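>>> What shape does this take:
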Amino acid sequence: MKTIIILAILIIPLFASTNSLITLPHIETIDSNGVPVFYAQDTLPQCTVYVSIGVGSLYEHATNAGISQMAALVLSLGGSKNYPNINEYIDATGGRYTVSASFETLTISMRVHQDEATQAFTILADIIANPLFETQLIHTARFMLKQQIQQKQDDPMTIAMEKARQYVFGDSGYGAVMTPESLDAITVADVEQLWKKYVVKENVRIGIVTSLNKENVMQQVAQLTDALPHGEAVDYPVDLQNAKNTISTKKIYFIEKDIPQSTIVIATVAPSIKSNNRYALEAGNYILGGGSFNSWLMDEIRVKRGYAYSTGSIVRMRKNTGLFLAYAQTSAATTLSTIEIMENVLANFTKTGPSQQQLQWAKDALLKSYIFEFTSLRDIVQYYMWLDYNKLPVSYIQKYPDGITSVTNSDITSSFESIASGYIIVVVGNKDVKQQLDAGKINYSVAK
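Below you'll find the predicted structure:
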């Protein structure tokens, strides 16, 4: 039985800064056969559909790392059993079709002229019900992904960050890094099983931006949601205790590479998106290393000493856990000094926090840039899908500016205590750096 229930029509007032109020467009949240659908009416004669599935690299293990990207690439190359030439159709109609996999979601996106909407929904329903996972497409996707891995070997920053994630989180989640071996182990049956497990009503959300009226569109959506079987909403596990045990060592891992400069990454666990420290960490990170030349790391390492080619920090808080990274690229001769400075900056930042002027600078920057999350109807619909995936209320849109505004110095120092209390350090550098580590009698492990 096909059911469509309108749950809400939302007009959200949004503070983009302290003195301006912006109202976001209508977004309707609709239930279609048990699947949440987020609908926005556009003035352009087009139809854009997003099908977002709760699966990505955080759901993977070292043994199958890359399977989400492989599934996405195979679907983008092929399509479905009844529509194997989907890209020819897209080219002929001037549309767009993409399939992408991220840390937490695999998303199918199709954008066509409104006159092609009926055909687009028919094709999407067939992709859901009859994905084309054939051997030749798997081979092609595997080859392309191996090329990506090979290209990464020329980027020491990517190497350092991936290794840092592995050391902190082990073999799963953030630590599940795609390798040639993990790709070789993935079979057609594995990809089909992934599809069967995750592509179910309880694990999917749909976004639509179109000029077509709601009644017309929801009739089309019903065939898409009807193609989804029932199943279970699947979440990814996180072994936080193991990660905390790892970061408590503050261990250094060295990767030797014949390059003139070194890459340094400090990595540790950050909380989930629902953490009460979410706003303080975001504001604090902006001051510590996210805010370009005005950040603490940039000022101490590059401005005052001229050590770093680049330096900064990143904090990512996701559904079940988060990740903090501080990084710098410097010459081999200044590698150990730069590590010391990075650790001291992090410790001092946690102890004293930013000045009131720095805190206000960060707040202003974050609040004024927040509006760029909503620059188009497609951005807004995808934001609603992100909220739904993370089980955050729609009121989060409004609460975010209030949360940033309310951050105090003590909030930042308190939230960064867990960041500074435990972490690991990854260094990618040449043999001269290794000799410096040995000469300094610094305890480290050699990694490949």
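
>>> C-alpha only now, for contacts and for neighbours.
Noted.

>>> Mind giving me the packing neighbours of the strand or helix carrying residue 254?
Using DSSP states H and E, residue 254 sits within strand 252-256. Judged by 3 or more C-alpha pairs under 8 Å, 6 or more residues apart in numbering; DSSP states H and E, strand 252-256 is in contact with strand 424-429, helix 431-439, strand 444-447.

>>> Pick the most deeply packed of those.
Ranked by mean neighbour count, these are led by strand 424-429 with a mean of 27 (mean count of other C-alpha atoms under 10 Å).

>>> To what extent is the residue nearest to residue 47 when sequence neighbours are not counted buried, counted in neighbours?
Leaving aside its sequence neighbours, residue 47 sits nearest to residue 210 (C-alpha to C-alpha, 6 or more residues apart in numbering; 4.2 Å). Neighbour count for residue 210, taken as other C-alpha atoms under 10 Å: 25.

>>> Distance-wise, check residue 210 relative to residue 38.
Between residue 210 and residue 38 the computed distance is 11 Å (C-alpha to C-alpha, to the nearest Å).

>>> Same check on residue 378?
Distance from residue 378 to residue 38, by C-alpha to C-alpha: 10 Å.

>>> likewise residue 301?
46 Å.

>>> Buried residues, stretch 291-302. List them.
The neighbour-count check on stretch 291-302 (16 or more other C-alpha atoms under 10 Å) flags 291, 292, 294, 295, 296, 297, 298, 299, 300, 301, 302 as buried.

>>> same deal with stretch 142-159?
Quick answer for stretch 142-159 (16+ other C-alpha under 10 Å): 142, 145, 146, 156, 157, 159.

>>> Now do the contacts for the last one.
Counting by C-alpha atoms under 8 Å, 6 or more residues apart in numbering, residue 159 touches 152, 153, 428.

>>> Likewise for the fifth one?
The contact partners of residue 157, taken as C-alpha under 8 Å, 6+ apart, are residue 263.

>>> Please report the distance of it from residue 260.
Distance from residue 157 to residue 260, by C-alpha to C-alpha: 14 Å.

>>> Any idea which residue is closest to the centre of this protein?
What sits nearest the mean C-alpha location of the chain, by C-alpha atoms, centre = their mean, is residue 103, with 5.1 Å.

>>> can you confirm that one is in a strand?
No - applying DSSP: H, G, I helix; E, B strand; the rest coil, one finds residue 103 to be coil, outside a strand.

>>> want to put them side by side, so please do this one too:
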Amino acid sequence: MSQSKGPRFALLALTLAVAAGGIGFYLFDLRNSQASQALDAAKAGNKLQSLAELDSKAPARRTLNVQTWKTAEGAKVLFVEAHELPMFNLNLTFAAGSSQDGKAAGLAALTNAMLNEGVAGKDVGAIAQGFEGLGADFGNGSYKDMAIASLRSLSAPDKRGPALKLFAEVVGRPTFPADSLARIKNQLLAGFEYQKQNPGKLASLELSKRLYGDHPYAHSSEGTAQSIPPITLEQLRAFHAKAYAAGNVVIALVGDLSRNEAEGIAAQVSAALPKGPALPKIAQPEEPKASLGHIEFPSKQTTILMAQQGIDRTDPDYAALSLGNQILGGGGFGTRLMSEVREKRGLTYGVYSGFSPMQARGPFQINLQTRAEMSEGTLKLVDDVVADYLKNGPTQKELDDAKREMTGSFPLSNASNSSIVGQLGVMGFYDLPLDYLENFVQQTQALTVDQVKSAMNKHLSVDRMIVVTAGPTVPQKPLPPPTDKPTEQPLGVPEH
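Modelled structure (predicted):
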């Protein structure tokens, strides 16, 4: 799924990519794998003018009143009434990500990509034209923990009714055409070939294996060149019947709807899904040993990835870790890592860190690229910055600045229906309380330097880091000395 870049305090906004384990893992863009010429032509020929015009309106700050219930089939529903615009957003979040693949890596991704390829009487082009003709937008995506299907539509009954009918067919009764499966497999296989030229992706794949071993999080969400070809239509249908069941979904609704209308929509969608219970939660992974791996790759740059297992989404230290990481490397300029590695020495264009809490312990990761001949020194510098931060913690000024930035960016996280519906889906999927967002802000604002330092040390250690580098083996040069004058042109220009 395509996503726009949010405010620097991205963890607060609970974007779906982060919730699914996206930071630094170079997730494959499934929109490319599911796109077809017919779909592209339909989008190009019939622009969503009505929704584009609605998007241009200034966002309004609102207090969220989250209502919740369950459908007759067992689907959890979260709903926020928002009458500012004559439209609504509907997100279905299934526990149907790649962690449910079993031995068929890529099964979840293929199933999700095939949803809108065909329903009874309609092929992919007709489905796309059907949504576009109603001023509606269908979206889908598959990640580590979850799979998503979404609908954005005008709320007028003459538009809403047909859009919901088509959406329910696409998600609940896809036909999985054989020709579409062959085409998407070929697109994935072509993507795997391209990945061989991407050192960041190669390093990420190796890092995941080292970090998670035999755990379901270890394999790539899109599968492999070996696992994709054998997957059959029967496997897709069986996975859909099991993982896209009404008892395995969270329905999030935001928009110009009454409670009765929202109940009717949720009931309609839930009834269209296969019948079945929620799938078991993913088990926690075993803690790996620290290790260092290198992938030889011809380039002037070396990609450096450092990671260890972090936390799951329900960990009580999440607020403290979010704030602590924001200071370490969770944003742009001004973080500890960016200041020491780029601003003072010009070793990279960017260095970032982040927690990706998931259903089980997701990764904490640091990623950057630097000149190959300075890769060893840069790796040691990053290690030293992290060690110093864990030893001494943030300064009071750093903490106050991070809190102020969080307070300033929070209104953006509930300024649009699309941002709210994504948050509701995550809250429902991870069983977070309905007042989670408000409580999260209060918790963060109350944190002290000692609390942040304690949480970071509880969950992070430089002695547990798994490091994977990808680049050439070349003689090393010493790092330039630090300077207080910001470097205008970094020494290393990323090539990938």
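
>>> what does the residue nearest to the centre of structure 1 align to in structure 2?
Aligned counterpart of residue 103 of structure 1 in structure 2: residue 144 (TM-score structural alignment).

>>> so where do the strands sit in structure 2?
Assigned by DSSP state E, the strands in structure 2 fall at 67-70, 76-81, 87-94, 118-119, 122-123, 137-142, 147-154, 249-255, 291-296, 301-309, 351-355, 363-371, 466-471.

>>> The residue nearest to residue 445 of structure 1 when sequence neighbours are not counted: what's it in contact with?
Closest residue in space to residue 445 of structure 1, ignoring its immediate chain neighbours: residue 253 at 4.8 Å, by C-alpha to C-alpha, 6+ apart. For residue 253 of structure 1, the contact set (C-alpha under 8 Å, 6+ apart) comprises 424, 425, 426, 427, 444, 445, 446, 447.

>>> Map residue 253 of structure 1 onto structure 2.
So, by TM-score structural alignment, residue 253 of structure 1 is matched to residue 293.

>>> Could you find the closest non-adjacent residue to residue 319 of structure 2?
Nearest non-adjacent residue to residue 319 of structure 2 (C-alpha to C-alpha, 6+ apart): residue 444, at 5.7 Å.

>>> Report how many residues lie close to that neighbour.
21.

>>> mind checking how far the aligned partner of it in structure 1 is from residue 241 of structure 1?
Counting by TM-score structural alignment, residue 444 of structure 2 corresponds to residue 404 in structure 1. For residue 404 of structure 1, the distance to residue 241 of structure 1 (C-alpha to C-alpha) stands at 29 Å.

>>> Please tell me I have it right and residue 84 of structure 1 contacts residue 132.
Yes - using C-alpha atoms under 8 Å, residue 84 of structure 1 is in contact with residue 132, at 7.1 Å.

>>> Could you check which of those two has the larger neighbour count?
More crowded of residue 84 of structure 1 and residue 132, by other C-alpha under 10 Å: residue 132, with 24 against 16.

>>> Looking for the alignment partner of the more buried one in structure 2.
Match for residue 132 of structure 1 (TM-score structural alignment): residue 175.

>>> so what's that match up against?
117, 118, 119, 120.

>>> In structure 1, which of those still touch?
Retained in structure 1: 117, 118, 119, 120, out of the contacts of residue 175 of structure 2 (criterion both residues aligned by TM-score structural alignment, their matches' C-alpha atoms under 8 Å).

>>> Give me the nearest residue to the counterpart of the last one in structure 1, chain neighbours excluded.
By that I understand residue 120 of structure 2. Using TM-score structural alignment as the criterion, residue 120 of structure 2 maps onto residue 81 of structure 1. Nearest residue to residue 81 of structure 1, sequence neighbours excluded (C-alpha to C-alpha, 6+ apart): residue 132, at 5.0 Å.

>>> sorry, back to before: can I get the helices and strands packed on strand 252-256 of structure 1 in TSV with distance to residue 52 of structure 1?
Shown next, in TSV, are those (distance: least, C-alpha to C-alpha, whole Å):
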stretch	distance to residue 52 of structure 1
strand 424-429	34
helix 431-439	45
strand 444-447	37
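
>>> Among those, which comes closest to residue 169 of structure 1?
strand 424-429 (11.0 Å; C-alpha to C-alpha).

>>> Who are the packing partners of that closest one?
helix 156-169, strand 252-256, strand 261-270.

>>> what does that strand correspond to over in structure 2?
Counting by TM-score structural alignment, strand 424-429 of structure 1 corresponds to 466-471 in structure 2.

>>> and stretch 92-101 of structure 1, which residues are buried?
Buried residues in stretch 92-101 of structure 1 (16+ other C-alpha under 10 Å): 95, 97, 98, 99, 100, 101.

>>> One more: stretch 229-240 of structure 2?
Buried, per 16+ other C-alpha under 10 Å, within stretch 229-240 of structure 2: 229, 231, 233, 236, 237, 239, 240.

>>> What's the match for the fifth one in structure 1?
Meaning residue 237 of structure 2. Per TM-score structural alignment, residue 237 of structure 2 is aligned with residue 192.

>>> hang on, that match packs against residue 130?
No - in this structure, residue 192 of structure 1 is not within contact of residue 130 by C-alpha under 8 Å, at 10.1 Å.

>>> now the nearest residue in space to residue 419 of structure 1 that is not next to it in sequence: how far from residue 73 of structure 1?
Nearest residue to residue 419 of structure 1 in three dimensions, chain neighbours excluded: residue 268, at 6.5 Å (C-alpha to C-alpha, 6+ apart). According to C-alpha to C-alpha, residue 268 of structure 1 and residue 73 of structure 1 sit 31 Å apart.

>>> who's more crowded, the two?
residue 268 (30 against 23).

>>> about what we covered before: who are the neighbours in contact with the residue nearest to residue 319 of structure 2?
319, 320, 323, 403.

>>> again, only using 10 Å
Shown in contact with residue 444 of structure 2 (C-alpha atoms under 10 Å, 6 or more residues apart in numbering): 318, 319, 320, 321, 322, 323, 399, 402, 403, 406, 407, 452.
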